[in-house]
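**Student:** sequence first, predicted model second:
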Amino acid sequence: MSYVQTNSVSVPKEPKGLGYAYYVTCVLLFAYTLSFVDRQILGLLVQPIKKDLSLADWEFSILHGFAFAIFYTLIGIFLGRVADRWNRRNLIIIGMLIWVLATGAGGYVTGFVSLFIARMLVGVGEAALSPAAYSILADYFPPERRARAMSIYTSGVYIGSATAFIVGGLVIQAASQGSEVVIPLLGSFKPWQAAFIYVALPGIPALLLMYTVREPLRRGVTALIKPKASGNTVATPSVPAPGFSYVFKNIRAYLPLLLAPGMTGMVTFSITAWLPATFIRQWGWTPGEIGPAYGLIILTFGIGGMLIGGLLADWLTGRGKLVGSVALSLCATLVLIGTGLALAFASSPTVALVAVAITTFFLGMPVALAPPILQSITPNQLRGQVTSIYLLLVNLIGLGCGPFLVAFFTDFVFHDEKKVGMSLGLVCAMAATFGVICLASAIGPYRKLVAEVQRAAKESA
């Protein structure tokens, strides 16, 4: 990377235009996609893992949710702070190396404990990605283009999940014809173990691509260095970070905006964890049938909802609508209450798939808009840390509690594993209701805070 020398303070020279910025977005999207493939492949492996490791639904929910979420969130706070002070590209590379190796290690597990450790390490590695990635994108794009860029990156949630369900379903279906899968140089595996190996392999080219990403100049830095020689002001990454008291000072805006993604996360992770099991148990489908079907829904409705949400949010921002993104998220979350109930009481697989398709489309909007909403009110030196808190709540509430609550209702309320679809729909509807309450309470404080941020930026300019 080249540098510009200004009064003995060196700052990175930025690439001209947005072409390279979108290239960086695509590389980060590829990494995020793979992280969700590695994360969501477990949803298709419920039945074979339960059978081979003799697990109950609630035990599997711990492997799928808490094993990943607890360590993802705990280490994420620390890594968010690192992302605010260190080279973000290099942090992502280290995290990718850890999660790719840990995913592959899933092929060698022999019991609950070893699989728990493998999933824990996947969480540790993936905790490095999003705090650094969202901070990088916020520096590469101006505010009026930020929502669409971040919605492209966030679509990795759906692209990765879709890939896991489509490819994973077909691989499992093909591999299940035999008792073992032989992978050259690595050994013989049961079909579900081989699935972990296969989804880990694309991490190798992803690591190489990350080396082509340049660390951008940090923008929106609240403190400035003023060299004595000429009095010119140059913003650099080495300035003191604002205290976390900024978040507590504006807690009326931050608290509901941090809790709401956790509620929508419950919908996301509950569906990805238990929808395959719902169709397998309740409707007699195979993994090779529900995997591609749900994967296609994710690729069309899910990504469509994210991209349309990002475009609408940028359009509203460009027209001066300060709370446009929050209002859009609120309206979309309202729809999820009805679709959750429709899923709970679906009378046929067709009705269930339609409910899932509508849910997936409108769920994509609040999922894609949560990061740019938070970035718009957060100083640069706090973005990684605020993102890590956002991810902590998404994963503790969404991934940790969502799949577990579905299993709890199935095992201890309905006492029938074929009722998992009703459990899934009810949990989704309840989570969406709380999400609506959070977003509605955030509108006023958010409008006030984003206006203050914009006014301060104009005065600084």
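**Tutor:** In hand now; what should we look at? Numbering: from 1, shown residues only.
**Student:** C-alpha only now, for contacts and for neighbours.
**Tutor:** Will do.
**Student:** how about the strands in the chain?
**Tutor:** All strands of the chain, identified by DSSP state E, fall at 3-6, 9-12, 181-183, 187-189.
**Student:** in TSV: those, plus mean neighbour count and distance to G324.
**Tutor:** Formatted as TSV, those follow (neighbours: other Cα atoms under 10 Å; distance: least, Cα to Cα, whole Å):
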stretch	mean neighbour count	distance to G324
strand 3-6	12	38
strand 9-12	16	34
strand 181-183	14	51
strand 187-189	15	51
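**Student:** number of nearby residues for G295?
**Tutor:** 23 (other Cα atoms under 10 Å).
**Student:** please disregard the earlier target; I meant S245.
**Tutor:** Count around S245 with other Cα under 10 Å applied: 9.
**Student:** about what we covered before: dump the strands of the chain to a markdown table, plus distance to R148.
**Tutor:** Formatted as a markdown table, the strands of the chain follow (distance: least, Cα to Cα, whole Å):
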| stretch | distance to R148 |
| --- | --- |
| strand 3-6 | 29 |
| strand 9-12 | 25 |
| strand 181-183 | 40 |
| strand 187-189 | 42 |
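**Student:** which among these is found nearest to Y390?
**Tutor:** Y390 lies closest, by Cα to Cα, to one member of the strands of the chain: strand 9-12, at 28.8 Å.
**Student:** mind listing what A293 touches?
**Tutor:** Residues in contact with A293 (Cα atoms under 8 Å, 6 or more residues apart in numbering) are I166.
**Student:** right, so of the strands of the chain, which gets closest to I389?
**Tutor:** For the strands of the chain, the distance to I389 is smallest for strand 9-12, at 28.5 Å, taking Cα to Cα.
**Student:** and the closest one, what does it pack against?
**Tutor:** Applying 3 or more Cα pairs under 8 Å, 6 or more residues apart in numbering; DSSP states H and E, one finds that strand 9-12 contacts strand 3-6.
**Student:** here comes the other one, which I'd like you to weigh against the first:
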Amino acid sequence: MSSAAPTLPATRVGWRSHGLLLLMAAVFADNFVGRQILAVMFEPIKAEFGVGDSALGLISGLAFAAVYALLGLPAGRLVDRLPRVRLLAVACLLWALATMLCGLAGSFLVLALARMLVAVSEAPTTSASLSLIADLYPPQRRSFAISCFTAAPTFSSIIGLSIGAWVVEQYGWRTAFVALGLPALVFAATLGLLVREPARGRWDLSAHPAPAVRLGLRAEASALWALAPYRWLIVAGGLTTLGSYAVAMWNTSFLVRSHGLSLQDAGILAGVVCGSAAGVGGLFSGWLSDRLGRRAAHWQLSLPMFGHLAALSALISYLLWPSDLLLTLGALPVPAAMLWCALYSFFAVWWVAPSYNLVTQLVPPQRRGTAMALQTIVSTLLGVGVGPLLTGLLSDLLQPLYGVQSLRYALLLVSLPVLGAVLLLLRTSLHVTGQARPAALPVE
């Protein structure tokens, strides 16, 4: 990657592209509300089924991530082989049914199995959506488009945590699951009946020939993994989500335990403050990446590195800040630590859009589905699977020493691996320096 980014021809993107992006963002947001709302269900589920923090980490993480990882690559292969819009429609329908089933669970085991079914339905969603975005927007506009897509889950935390907390307290956690499934039925019908499939590789600078021989799934994954910059990027993303997803899932409980807030107040603060700050931060970083990337391509990696360091500094301050009250909004108490939480949320998402954009440039159109699936598998295993579970385990282990404050230090320990992500991004930047643009993986 040279110091000067390549100059691309002026392009126009039609309203159909924007409409499909908005619809995919809505689907992604609904999916993530289904994950995030578990954070305000932890305490009532724990009370109803009589389980510990480790079990809650399992139900919110590993039960989902294990199935997702198992099906991720086959789902990515389907994205590369089948019409992506129709595949998304089917996934939405299955997700709606599986999410409603969570609300009917009569035992902790049944709830865990239902979460696994949700993972089955979500397996193709991210890879299909990002593959479509690469064909809806040219590279010089792609980071902001990706940030609009990936910001949807962060804004959705306002619904999942604040409104979700109210629904859980007023109507119970089962009703909340059923209500989540209803919008997905509408999204499935819209995708299946009204949306057309865009051409693959529409904005590629050079034509990639269609593969003469189809590689097996394992061989294709190995070929992608052999591309060093791509490999370092996805491992960096996994190390980042290890801590960030743990914070997202346990933040409400942290505010309840360490700052003495009620479940509803904690959910409102975690949802509105974190969701708003992360949403704005994601959109801003995507816009800034496109703008600076036209001047010097290294910004696609420099921005994520700066964001990681700024986010970690703010998170340490947030977790260790005393439980002082900043102000009261009506009946809502706002701890002073929420200022650091907002700052953390703003910077924590700076890596997403630039890194995903770079991945779309590293691989040809015929392999973007598989490449994005592998990226998502690593992030899901470490973030969704390991992060919440490891936090719960550490919290239980530290409880004899720190009592109710054990969760505070568990979150701090789980967040430190982001420093490894910074080193991997730096290595990636050094590796691609001197190239006019990322080298695309050859298609056999």
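**Tutor:** Yep, it's here. Keep in mind the model is a prediction, meaning the values are calculated, not measured.
**Student:** TM-score of the superposed pair?
**Tutor:** After superposition, the two chains reach a TM-score (TM-score structural alignment, normalised by the length of structure 2) of 0.88; 412 aligned residues with a Cα RMSD of 2.2 Å.
**Student:** thinking again about what came up before, wait, which of the strands of structure 1 is closest to L91 of structure 1?
**Tutor:** Per Cα to Cα, nearest to L91 of structure 1 of the strands of structure 1: strand 9-12, 18.3 Å.
**Student:** out of the strands of structure 1, nearest to L307 of structure 1?
**Tutor:** When the strands of structure 1 are compared for distance to L307 of structure 1 using Cα to Cα, the nearest one is strand 9-12, at 30.7 Å.
**Student:** quick one: that closest one to chain centroid distance?
**Tutor:** 33 Å (Cα atoms, centre = their mean, to the nearest Å).
**Student:** so that strand aligns onto which residues of structure 2?
**Tutor:** Counting by TM-score structural alignment, strand 9-12 of structure 1 falls onto no part of structure 2.
**Student:** give the equivalent position in structure 2 for L217 of structure 1.
**Tutor:** Taking TM-score structural alignment, L217 of structure 1 has A199 as its aligned residue in structure 2.
**Student:** neighbours of its match, how many?
**Tutor:** So A199 of structure 2, with other Cα under 10 Å, has 11 neighbours.
**Student:** give me the nearest residue to it, chain neighbours excluded.
**Tutor:** Closest residue to A199 of structure 2 apart from its sequence neighbours, by Cα to Cα, 6 or more residues apart in numbering: D135 at 6.8 Å.
**Student:** coming back round to it: compare the strands of structure 1 and give me the one nearest V100 of structure 1.
**Tutor:** When these are compared by Cα to Cα, strand 181-183 sits nearest V100 of structure 1, at 17.1 Å.
**Student:** for that closest one, packing partners?
**Tutor:** Under the contact criterion of 3+ Cα pairs under 8 Å, 6+ apart, strand 181-183 of structure 1 touches strand 187-189, helix 191-200.
**Student:** now with 7 Å, please.
**Tutor:** If contacts are counted by 3 or more Cα pairs under 7 Å, 6 or more residues apart in numbering; DSSP states H and E, strand 181-183 of structure 1 sits against strand 187-189.
**Student:** just checking, what packs against the strand it packs on?
**Tutor:** Counting contacts by 3+ Cα pairs under 7 Å, 6+ apart, strand 187-189 of structure 1 is packed against strand 181-183.
**Student:** how far away from the center of its chain is the strand it packs on?
**Tutor:** 31 Å.
**Student:** how much space between the residue of structure 2 positioned farthest from its centre and L70 of structure 2?
**Tutor:** The outermost residue of structure 2, judged against the average C-alpha position, is A212 (34.0 Å), by Cα atoms, centre = their mean. Using Cα to Cα, to the nearest Å, one gets 27 Å for the distance from A212 of structure 2 to L70 of structure 2.
**Student:** confirm for me that G65 of structure 1 is in contact with I397.
**Tutor:** No: G65 of structure 1 is not in contact with I397 according to Cα atoms under 7 Å; the separation is 9.8 Å.
**Student:** isn't G310 of structure 1 up against E144?
**Tutor:** No: with contact defined as Cα under 7 Å, G310 of structure 1 does not reach E144; the gap is 10.6 Å.
**Student:** okay, the two: which has more neighbours?
**Tutor:** Between G310 of structure 1 and E144, counted using other Cα under 10 Å, the more crowded position is G310 (28 against 15).
**Student:** map that one onto structure 2.
**Tutor:** G310 of structure 1 maps onto G286 in structure 2, by TM-score structural alignment.
**Student:** quick one, what contacts whatever residue of structure 1 lines up with A26 of structure 2?
**Tutor:** Under the alignment (TM-score structural alignment), A26 of structure 2 pairs with F30 of structure 1. Contact analysis of F30 of structure 1 by Cα atoms under 7 Å, 6 or more residues apart in numbering lists A206.
**Student:** so how far is G80 of structure 1 from F30 of structure 1?
**Tutor:** F30 of structure 1 is 21 Å from G80 of structure 1, where distance means Cα to Cα.
**Student:** mind listing the helices for the stretch 201-350 of structure 2?
**Tutor:** Remark: helices assigned in the stretch 201-350 of structure 2 by DSSP state H, counting those that start in this stretch are 217-225, 228-259, 263-269, 275-293, 299-320, 338-348.
**Student:** of the ones you listed, which is nearest S162 of structure 2?
**Tutor:** Relative to S162 of structure 2, the nearest member of the helices of the stretch 201-350 of structure 2 by Cα to Cα is helix 263-269, separated by 3.7 Å.
**Student:** in structure 1, what range does that closest one match?
**Tutor:** Counting by TM-score structural alignment, helix 263-269 of structure 2 corresponds to residues 287-293.
**Student:** following superposition onto structure 2, what is the mean distance for that stretch?
**Tutor:** Overlaying structure 2 shows stretch 287-293 of structure 1 at a mean distance of 1.5 Å from the equivalent residues (mean Cα distance after the TM-score superposition for structure 1).
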